[in-house]
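Asks: okay, structure incoming, though there's no sequence with it:
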């Protein structure tokens, strides 16, 4: 039986914390779909959904059981469409748990056949968020070790473009 997990998020941009969850999940499931949320109402994204998909593909190309694509709409509908029944969510700190727990209960209400698995990020990455990365990069701070090396230039270039 093929076990497929869906790891959803905005990934704007992907961080080493996200990559940690992707790598560890890929060792547990036969296939992991990294699902980039495409929210047309949200205007605060640095990268478009297509750019985020491409950045993730760039840093996961060496992991054979990873698929990356964007999606719109309800996560539970997307998960079912992908023949999965597992959602992966990363937790950094206790503060993440309340929101994630609420979302899990709503998803379970919408589709009780879908389970959510929580993965704690490594301690090294517990303070990382895409928002912090963007802010540090915007002010010229170093982001090496916080995001995959392969996308550092992409982040700085995109910030220059957007200014």
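Replies: Received it, and whenever you're ready, just let me know what you need. Just so it is clear, the model here is predicted, and its values are computed rather than measured.
Asks: drop to CA atoms for contacts and neighbour counts, all remaining ones
Replies: Fine.
Asks: wait, doesn't residue 20 sit right on residue 123?
Replies: No: assessed by CA atoms under 8 Å, residue 20 is found out of contact with residue 123, at 10.8 Å.
Asks: longest helix anywhere in this structure?
Replies: In the chain, with assignment by DSSP state H, the single longest helix is helix 94-110.
Asks: alongside the first one, take a look at this:
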């Protein structure tokens, strides 16, 4: 039986921290599915289709077999539909752990056969968060240390089109 893992997220935009987790998660499973979704509580900078395209491009650089897939359902339902028995989550800090611990517990209640596996991002990448990348870009800061080069260009273009804040 193939070991299938799901790494879900909004990836708005995909960061170097995400890329690091994807590369390491791909080594743990026979098939890695990157679940790209929309979180209604977040204000996305990019559409689902744009984020999926970014994730596809960055995953292809790691391993052609990584499968980015859009989804709009409960994560546990998506995991079942993909045949996954593992949900991979990246952790950066204690605040992440508290939220992720609660989510893992709820998912376990919904399906005790699906395990949640936590991976720590590389130490140098742990502070990176998509929300902060967008904020830095909106105020004219350099985001090239936090996201892949093509993503930085896409974020900068979006910010230019919608207008920067501050001066």
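Replies: Yep, that arrived. Everything quoted here is computed from the prediction, not taken from an experiment.
Asks: which part of the second structure matches the longest helix of the first structure?
Replies: Using TM-score structural alignment, the residues of the second structure aligned to helix 94-110 of the first structure are 94-110.
Asks: residues making contact with the matching stretch?
Replies: Stretch 94-110 of the second structure has contacts (CA atoms under 8 Å, 6 or more residues apart in numbering) with 76, 89, 91, 114, 115, 116.
Asks: most neighbours of all those residues, which one?
Replies: residue 89 (23 neighbours; other CA atoms under 10 Å).
Asks: list the residues that contact it.
Replies: 7, 8, 100, 116, 117, 118, 119.
Asks: what ranges do the helices span in the first structure?
Replies: 16-26, 49-60, 75-81, 94-110, 130-138, 152-162.
Asks: which residue numbers in the second structure go with the second one?
Replies: Yep, that's helix 49-60 of the first structure we're talking about. Helix 49-60 of the first structure maps onto residues 48-59 of the second structure, going by TM-score structural alignment.
Asks: post-alignment, that stretch versus the first structure, mean distance?
Replies: Here the mean offset of stretch 48-59 of the second structure against the first structure after fitting is 0.8 Å, by mean CA distance after the TM-score superposition for the first structure.
Asks: buried residues in that stretch?
Replies: Under the neighbour-count criterion of 16 or more other CA atoms under 10 Å, stretch 48-59 of the second structure has 48, 51, 52, 54, 55, 56, 58, 59 buried.
Asks: where's the fourth one relative to residue 155 of the second structure, distance?
Replies: Spelled out, that is residue 54 of the second structure. In this view, residue 54 of the second structure and residue 155 of the second structure are 11 Å apart by CA to CA, to the nearest Å.
Asks: joint contacts of these two?
Replies: residue 13.
Asks: just to revisit the earlier point, could you identify which of the contacts of residue 89 of the second structure has the most neighbours?
Replies: Using other CA under 10 Å as the neighbour criterion, residue 7 leads these with 24 neighbours.
Asks: quick one: it and residue 63 of the second structure, what's the gap?
Replies: Distance from residue 7 of the second structure to residue 63 of the second structure, by CA to CA: 15 Å.
Asks: try residue 81 of the second structure
Replies: Distance, residue 81 of the second structure to residue 63 of the second structure, using CA to CA: 22 Å.
Asks: more neighbours: these two, which one.
Replies: With neighbours defined as other CA under 10 Å, residue 81 of the second structure and residue 63 compare such that residue 63 has more, 13 against 9.
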